[in-house]
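K.L.:
give me a model of this one.
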Amino acid sequence: MTEFGLRKPGSVLGFSNGNADQSVLALIPERNPHYVFQPQQLGIMTIWWEAAPDEPLFISGPHGSGKTSFVNQFCARVGAPVVSLTARSRLDRTDLIGHYIIDKDKSMRFVDGPLTRAWRYGMVFLINEMSAAPADLWLSVNELLEGSPLFIEATGEVIKKHPRARIVMTDNIRGMTDDSSGLYLGRHLQDPAVMDRCWKLRMEYIDASAEMKLIESQIPDIEVHGMTLQSWKKEFALRLRKAAAKVREAYNGTPGVQPIEATISTRVLLRLKDLLIISGRSGRLSVREALNWALRIALTEAVDRTSALTIEKIVEAELGDICTHLAAP
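P.N.:
Presented below is the predicted three-dimensional model:
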């Protein structure tokens, strides 16, 4: 499991792509050497990957918790190409299977959809925001969720599922449970018959130590003063993660604190890290101005003023003077 950054015995079934078409190989995700896998989620993914190739994996979790990146980084390490699709309200079966187009010479040509490509070439079909599509769409492909051959009505072709083909679905809500937070608009509860066919994996924001390690690993080697670079990286990652934790607490409803309408996801946290370094090294802004500039771009321009002020206050209190150690390039 060392390929996944875990010091434990064991291996994961990988793919040999020696005879694959270059257009298929190009869809193998690029490996991020700094990505941090969580052992529990990786364990479930690995068992599903090897034991249930004919059943989909359904991954739920809050926005920015790393669902898509988790799948892509897993596939990068096992050499699996990924064809992805983001669901929407008007998605229909032809968007998955394929349709005819008119070529330049006016002839008609059938173009495979992402599900057909996965079945034909042995790819992972990654469906993001599953519940944004009508529930009856997934009912219409129930047989394919069980690994059955794919029949293309438009051409009469029958495609047996490639042994490597997999389906992964991600969503912010849990499938058969409504979004009680009201954060995710236009979502559809899924039919029990569909969800019954899926393995389930839940992802929350990664734990403190892993998130700090992730932040620290993605800080470039820059010039700082008043402390060593390694010490600064560790302290900066620690404070930034504490700030994110406090914002998340406020977002989830901390007693005595005005609720806010946005949170700092891991995705936003990494964006904020970059912006704080850029603004702190500019030498043109005060510490507070640099912080507010970074926060506005990373998150707060999209929220109400009360939420923005609350977030700014929390982050400023946790970061303190750590950005004053940044030296101008």
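
K.L.:
okay, CA-based contacts and neighbour counts for the rest of this
P.N.:
Fine.

K.L.:
show me where the chain has its strands.
P.N.:
Assigned by DSSP state E, the chain shows strands spanning 57-60, 82-86, 98-102, 108-112, 124-128, 150-152, 157-159, 166-171, 199-202.

K.L.:
got a list of contacts for the third one?
P.N.:
Read it as strand 98-102. 108-114, 116, 154 (Cα atoms under 8 Å, 6 or more residues apart in numbering).

K.L.:
ok, the residues you listed vs residue 308, which is closest?
P.N.:
Closest approach between the contacts of strand 98-102 and residue 308, by Cα to Cα: residue 114, at 39.8 Å.

K.L.:
ok so, going back, which pair in the contacts of strand 98-102 has the greatest spatial separation?
P.N.:
So, the contacts of strand 98-102 by Cα to Cα: farthest apart are 108 and 114, at 19.3 Å.

K.L.:
and these two? Which one has more around it.
P.N.:
More neighbours surround residue 114 than the other of residue 108 and residue 114, with 22 against 12 (other Cα atoms under 10 Å).

K.L.:
list the residues that contact that one.
P.N.:
Counted by Cα under 8 Å, 6+ apart, residue 114 has contacts 83-85, 95-98, 125.

K.L.:
go with 10 Å
P.N.:
Listed by Cα atoms under 10 Å, 6 or more residues apart in numbering, the contact partners of residue 114 are 82-85, 95-98, 120, 123-127.

K.L.:
next: residue 297.
P.N.:
Contacts here follow Cα under 10 Å, 6+ apart; on that basis residue 297 touches 268, 271-272, 275.

K.L.:
what's the distance between it and residue 267?
P.N.:
Separation of residue 297 from residue 267 (Cα to Cα, to the nearest Å): 13 Å.

K.L.:
got it, and residue 315?
P.N.:
In terms of Cα to Cα, residue 315 sits 16 Å off from residue 267.

K.L.:
next: residue 130.
P.N.:
Taking Cα to Cα as the measure, residue 130 and residue 267 are separated by 20 Å.

K.L.:
who has more neighbours, the two?
P.N.:
When residue 130 and residue 267 are compared for neighbours, residue 130 comes out ahead with 29 against 14, by other Cα under 10 Å.

K.L.:
that one contacts residue 136, correct?
P.N.:
No: at 11.8 Å, residue 130 does not count as touching residue 136 under the criterion of Cα atoms under 10 Å.

K.L.:
run this one through as well so I can compare:
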Amino acid sequence: MTQITQAFACADDLFGFPRFPDNVREASRFPMKNGPSLFVPDRDDAYVFRKDHVRIIQFWAVGAEKNILLQGETGTGKTSLIEQVAARLQWPTFTVGCHGGLEFQELIGRVTLQPDGSTGWADGPLIAAMRNGGIFLLDEMNFLKPEVAGGLNTVLQATSYTVPETGETVWAHPDFRIAATGNAVDGVGKGAYRGTQTPNIALLSRFSLGIRVSYMSIQDEQKMIEAKAGGIAPSVSAYLCELADMVRKSHAEGALKAPMSPRETISCARRLTAYSGNLTGDDAVQAQCNSMANALEMTFLFRWAPEERQEFLRAATSVAKRLALPIVLE
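P.N.:
The predicted structure follows:
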């Protein structure tokens, strides 16, 4: 099969960084597909890339390494990182949400009934990515049963796969890539992710490239919130980011039951803008501050037990006082 990568683009143009010096730009090139494809993820222009992530992703994108593993807490953006890189490179992505009931055969494909009444083979996501030159994305890999993970050991280093049902040998396209994400892959904090399996050494050794994804900085998260929740007051978005940072640190120390993910800060900001409507300036700030308790409750706190909820609200009130915002939560 002929490789269809046609062009290259520099990382600063692709990922929204300030222009690199000319002597650096040439070394920051990424291969572009000549798409479009139905399987390319939607582009999110509010997504904020981190240079340290992009440097590692480049080894994977150019094919220096075929497999990459991203691990980190829930909500840190592991899956989004792969999807948003793929969106900018026009790279087809075949995603599998891993779970305890997933069978290896579902990744390969199956014999199905055709429109004319005959039977024929339908590629699963792994074979589709291998055949067409796309990304096979295993989301939350450590939910896989050991026997399914064991079946992947060979595929992760293979250049071909023979389909038992048809006898066809599918040769891996030069642009075939594998990405996997997981929570507590290193075993730290595993108790917070019920149902996860500890991947065996044989499987992990197939991933010789990886990223430990942490939560984004307060500044980057604020930039993303303001891009996704138009109308949020900057002082209020700053409060949400400071609050989320406090919650994550308290969770890591065992003081609070769960972290506050970027998904939840964005949802909360959108609800606040709904409360403030068309107000602007100080009126918008006041309306959003007045609505904070309701927005947090319907977005995040409704899942918490009363005593844990009160502990969160006391800490959140202290953040509001530190930032001199008229937010009353207790």
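
K.L.:
that older thread, who touches both of residue 130 and residue 136 of the first structure?
P.N.:
With Cα under 10 Å, 6+ apart, residue 130 of the first structure and residue 136 have common neighbours 188, 190.

K.L.:
now render the strands of the first structure as JSON lines, adding distance to residue 43 of the first structure.
P.N.:
Shown next, in JSON lines, are the strands of the first structure (distance: least, Cα to Cα, whole Å):
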{"stretch": "strand 57-60", "distance to residue 43 of the first structure": "13"}
{"stretch": "strand 82-86", "distance to residue 43 of the first structure": "20"}
{"stretch": "strand 98-102", "distance to residue 43 of the first structure": "34"}
{"stretch": "strand 108-112", "distance to residue 43 of the first structure": "33"}
{"stretch": "strand 124-128", "distance to residue 43 of the first structure": "18"}
{"stretch": "strand 150-152", "distance to residue 43 of the first structure": "30"}
{"stretch": "strand 157-159", "distance to residue 43 of the first structure": "31"}
{"stretch": "strand 166-171", "distance to residue 43 of the first structure": "16"}
{"stretch": "strand 199-202", "distance to residue 43 of the first structure": "10"}
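
K.L.:
and for residue 85 of the second structure, the neighbour number?
P.N.:
20.

K.L.:
for the second structure, longest helix please?
P.N.:
Counting by DSSP state H, the longest helix found in the second structure is helix 234-252.

K.L.:
can you point out the buried residues in that one?
P.N.:
236-248, 250 (16 or more other Cα atoms under 10 Å).

K.L.:
stretch 267-280 of the first structure now?
P.N.:
So, applying 16+ other Cα under 10 Å, buried residues of stretch 267-280 of the first structure: 268-280.

K.L.:
now, which of the residues you listed sits nearest residue 60 of the first structure?
P.N.:
Nearest to residue 60 of the first structure among these is residue 268, at 18.5 Å by Cα to Cα.

K.L.:
and that closest one, what's its match in the second structure?
P.N.:
In the second structure, the residue paired with residue 268 of the first structure is residue 264, using TM-score structural alignment.

K.L.:
let me know whether that match touches residue 300 as I believe.
P.N.:
Yes: between residue 264 of the second structure and residue 300 there is a contact at 6.8 Å, judged by Cα under 10 Å.

K.L.:
helices along the first structure, start to end?
P.N.:
With DSSP H as the criterion, the first structure has helices at 22-25, 39-51, 67-78, 93-97, 114-121, 135-140, 192-195, 208-217, 229-252, 266-282, 287-298, 305-319.

K.L.:
the fifth one vs the second structure, average distance?
P.N.:
With both structures laid over each other, helix 114-121 of the first structure and its partner residues in the second structure are 0.5 Å apart on average (mean Cα distance after the TM-score superposition for the first structure).

K.L.:
chain center to that helix: distance?
P.N.:
Relative to its chain's centre, helix 114-121 of the first structure lies at 22 Å (Cα atoms, centre = their mean, to the nearest Å).

K.L.:
relative to strand 98-102, how tilted is that helix?
P.N.:
Helix 114-121 of the first structure and strand 98-102 are oriented at 100 degrees to each other (axes from the mean of the first three to the mean of the last three Cα atoms, to 10 degrees).

K.L.:
state the span of the second structure onto which helix 114-121 of the first structure is aligned.
P.N.:
Counting by TM-score structural alignment, helix 114-121 of the first structure corresponds to 125-132 in the second structure.

K.L.:
one more: stretch 70-79 of the first structure?
P.N.:
By TM-score structural alignment, stretch 70-79 of the first structure lines up with residues 81-90 in the second structure.

K.L.:
give me the most central residue, the first structure.
P.N.:
With distances taken as Cα atoms, centre = their mean, residue 68 lies nearest the centre of the first structure, 2.8 Å away.

K.L.:
is it true that that one touches residue 125?
P.N.:
No: the criterion here is Cα under 10 Å, and residue 68 of the first structure misses it with residue 125 at 11.7 Å.

K.L.:
now the common contact residues for those two.
P.N.:
84, 168-169.

K.L.:
for PyMOL, what selects the buried ones among the residues you listed?
P.N.:
Buried subset of these, written as a PyMOL selection, criterion 16+ other Cα under 10 Å:
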select buried, resi 84+168+169
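
K.L.:
how much space separates the closest residue to residue 318 of the first structure other than its chain neighbours from residue 322 of the first structure?
P.N.:
Spatial nearest neighbour of residue 318 of the first structure, excluding adjacent residues (Cα to Cα, 6 or more residues apart in numbering): residue 243 at 5.3 Å. According to Cα to Cα, residue 243 of the first structure stands 13 Å off from residue 322 of the first structure.

K.L.:
count of residues packed around the alignment partner in the second structure of residue 34 of the first structure?
P.N.:
When the second structure is aligned by TM-score structural alignment, the residue opposite residue 34 of the first structure is residue 46. Neighbour count of residue 46 of the second structure, defined by other Cα under 10 Å: 12.
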